[in-house]
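[1] One predicted model, sequence on top.
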Amino acid sequence: MSSKLDALIGTRIRESIEVKQQLLQSPHIETLRDISLAVAQSLENGGKVLFAGNGGSFADAFHLAGEFVSRFTMEREPLSSVALGGNNSILTAIGNDYGYEDVFLREIKALGRPGDVFIGISTSGNSPNIVACIEAARDLDITCFGMTGSKPCRMHELCDCLKVPSPCTPRIQESHILAGHILCEIVEHLRCDPEFEI
């Protein structure tokens, strides 16, 4: 048995726990509440929630859209959600014809409608294609939110963000999926559980 490996495992688990304990503080809970209420209201009004991210955040975007369209914790009707970048032909055509910075921007112009909610996921908060998408979405009267880390970034200037209190990419990603699951659960209850009161 390796004491070094055991120590590394323990350190990473403790780091993740510490970040999540900080998420229990203001303003993180309030921000997640506000995102959840905005998404629920958009769905109530016939809108949809759109997600986008790169790399691990791309996977998170698809994970969360899947929870909305399929189900999270309860049997219910599907909730309208799209993860941008899922069509490889669209992704590669835009990347080839316009550049990777425009891959989400052109999709949100095609799919987004006033009253929708866009959630950009970026650990750095400076991903050029997410920033461009937020700028385009705002012009389309789409409500925008972000999930980022703690470092000051461009996304913090453009929209309200859940700022995970860590500069470390793996710890940020772990908290993003936790926040995403909480978002799904809240929206599911608000939209589908008549006995749920806020």
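    Perfect, thanks for sending it. Numbering: from 1, shown residues only.

[2] Only C-alpha atoms from now on, for both contacts and neighbour counts.
    Noted.

[3] Okay, and Cys144 sits in which element?
    For Cys144, the element it lies in under DSSP states H and E is strand 143-148.

[4] Report all helices and strands that that strand contacts.
    Helices and strands touching strand 143-148, by 3 or more CA pairs under 8 Å, 6 or more residues apart in numbering; DSSP states H and E, are strand 117-121, helix 128-139, helix 154-158, strand 160-163, helix 169-192.

[5] Name the residues of the third one that are buried.
    Read that as helix 154-158. 155-156 (16 or more other CA atoms under 10 Å).

[6] In contact with Gly85: list those residues for me.
    52, 91, 103-104, 107 (CA atoms under 8 Å, 6 or more residues apart in numbering).

[7] And the helices and strands packed on strand 143-148: which comes nearest Thr73?
    Thr73 lies closest to helix 169-192 among the helices and strands packed on strand 143-148, at 6.9 Å (CA to CA).

[8] just the helices and strands packed on strand 143-148: most buried one?
    Stretch with highest mean neighbour count among the helices and strands packed on strand 143-148: strand 117-121 (a mean of 28; mean count of other CA atoms under 10 Å).

[9] Contacts for that strand next, please.
    By CA under 8 Å, 6+ apart, strand 117-121 touches 38-39, 42, 47-54, 57-58, 61, 130, 134, 137, 142-148.

[10] Please apply the same query to stretch 186-198.
    Residues outside stretch 186-198 that contact it (CA under 8 Å, 6+ apart): 36-37, 39-40, 43-44, 72-74, 76.

[11] give the contact list for the closest residue in space to Ser81 that isn't next to it in sequence.
    Among residues not flanking Ser81 along the chain, Val49 sits closest, at 4.8 Å (CA to CA, 6 or more residues apart in numbering). Contact partners of Val49, counting by CA under 8 Å, 6+ apart, are 39, 42-43, 80-82, 116-119.

[12] Check Gly47 too.
    Neighbours of Gly47 in contact, by CA under 8 Å, 6+ apart: 80, 113, 115-117.

[13] let's bring in a second model and compare:
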Amino acid sequence: MVVNKHIQQHFKASIDTKLQAAQILEEPIATAARHMTDALINGHKILSCGNGGSAGDAQHFSSEMLNRFERERRGLPAIALTTDTSTLTSIANDYSYTQIFARQIRALGVPGDLLLAISTSGNSENVVEAIHAARERGMPVIALSGRDGGTIHTVLTEDDIEIRVPSESTARIQEVHLLVIHCLCDLIDRQLFGET
């Protein structure tokens, strides 16, 4: 059946992309988890942002931090900048859609906090502006991207970490981003609360 063939192709493409990404992204993920853990140990928070599916990923990350991942533990301070519709729409209306995350970062971020910036293409203008705002506030950036890294790749500094999925497919990039988020949550828990 043609439908079944397409389903198998999706699964195979996802598996292949994840296997390729595992080789390339192991070190950046481990480094990012250490930076996130250090920020939390030092009393800081993690702000996250993205658009569309990446907004969902930003929210997914913060919910795993604030509530729990796979073990009972206290909540960890994280804020998804994608959830407050009144704030998002007022900033978009009064200023520009490109500023919806940057203005929140300038208001909520403090030096030592960390920004998790998510964009499959690396070209989301509002995420790029968020990175600039984070830099102004003394916040390191962990960027989840794909393809060639886009504009985000060009604005990151040596203090930032890019976790770039080796794929041109938005669906495959998003699938790996979710896996990366789960890796980060697991590593943060292990570093903060020990092995289970």
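    Great, that's in hand. No experiment lies behind these values; they were computed from the predicted model shown.

[14] hmm, back to that, now the contacts of stretch 186-198 of structure 1 as a markdown table including distance to Gly66 of structure 1, secondary structure and neighbour count?
    Listed next are the contacts of stretch 186-198 of structure 1 as a markdown table, based on distance: CA to CA, whole Å; DSSP: H, G, I helix; E, B strand; the rest coil; neighbours: other CA atoms under 10 Å:
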| residue | distance to Gly66 of structure 1 | secondary structure | neighbour count |
| --- | --- | --- | --- |
| Ser36 | 16 | helix | 21 |
| Leu37 | 19 | helix | 16 |
| Val39 | 15 | helix | 28 |
| Ala40 | 16 | helix | 24 |
| Leu43 | 15 | helix | 20 |
| Glu44 | 19 | helix | 13 |
| Phe72 | 9 | coil | 16 |
| Thr73 | 12 | coil | 11 |
| Met74 | 14 | coil | 12 |
| Arg76 | 14 | coil | 15 |
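
[15] Now render these as a markdown table, adding distance to Gln21 of structure 1.
    Shown next, in a markdown table, are the contacts of stretch 186-198 of structure 1 (distance: CA to CA, whole Å):
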| residue | distance to Gln21 of structure 1 |
| --- | --- |
| Ser36 | 20 |
| Leu37 | 23 |
| Val39 | 25 |
| Ala40 | 26 |
| Leu43 | 30 |
| Glu44 | 32 |
| Phe72 | 24 |
| Thr73 | 24 |
| Met74 | 27 |
| Arg76 | 32 |
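
[16] Identify the residue of structure 1 aligned to Ser90 of structure 2.
    Using TM-score structural alignment, the equivalent of Ser90 of structure 2 in structure 1 is Ala93.

[17] go on, Gly53 of structure 2?
    Aligned partner of Gly53 of structure 2 by TM-score structural alignment: Gly56.

[18] ok, now Lys18 of structure 2?
    Under the alignment (TM-score structural alignment), Lys18 of structure 2 maps onto Lys20 of structure 1.

[19] Please, which helix or strand holds that match?
    Here Lys20 of structure 1 is assigned to helix 3-23, by DSSP H and E.

[20] what's the spacing between the counterpart of Met74 of structure 1 in structure 2 and Arg190 of structure 2?
    Structural correspondence for Met74 of structure 1 with respect to structure 2 (TM-score structural alignment): Arg71. As for Arg71 of structure 2, its distance to Arg190 of structure 2 is 10 Å (criterion: CA to CA, to the nearest Å).

[21] who touches both of these two?
    Common neighbours of Arg71 of structure 2 and Arg190, using CA under 8 Å, 6+ apart, do not exist here.

[22] show me the contacts for His35 of structure 1.
    Small correction: residue 35 of structure 1 is Ile, not His. Contacts of Ile35 of structure 1 (CA under 8 Å, 6+ apart): 145, 183.

[23] who's in contact with Asn51 of structure 2?
    82, 118-119, 124.

[24] Quick check: the gap between the spatially closest residue to Gln22 of structure 1 that is not a sequence neighbour and His156 of structure 1.
    Leaving aside its sequence neighbours, Gln22 of structure 1 sits nearest to Pro165 (CA to CA, 6+ apart; 6.7 Å). When CA to CA is the yardstick, Pro165 of structure 1 and His156 of structure 1 sit 13 Å from each other.

[25] and if you look at Ile119 of structure 1?
    Taken as CA to CA, the span from Ile119 of structure 1 to His156 of structure 1 is 13 Å.

[26] Give me the common contacts of those two.
    With CA under 8 Å, 6+ apart, Ile119 of structure 1 and His156 have common neighbours Gly146.

[27] sorry, back to before: which of the contacts of Gly85 of structure 1 fall within helices?
    Secondary structure from DSSP state H places 91, 103-104, 107 of these in helices.

[28] of those residues, closest to Ile29 of structure 1?
    Nearest to Ile29 of structure 1 out of these is Phe104 (CA to CA; 27.9 Å).
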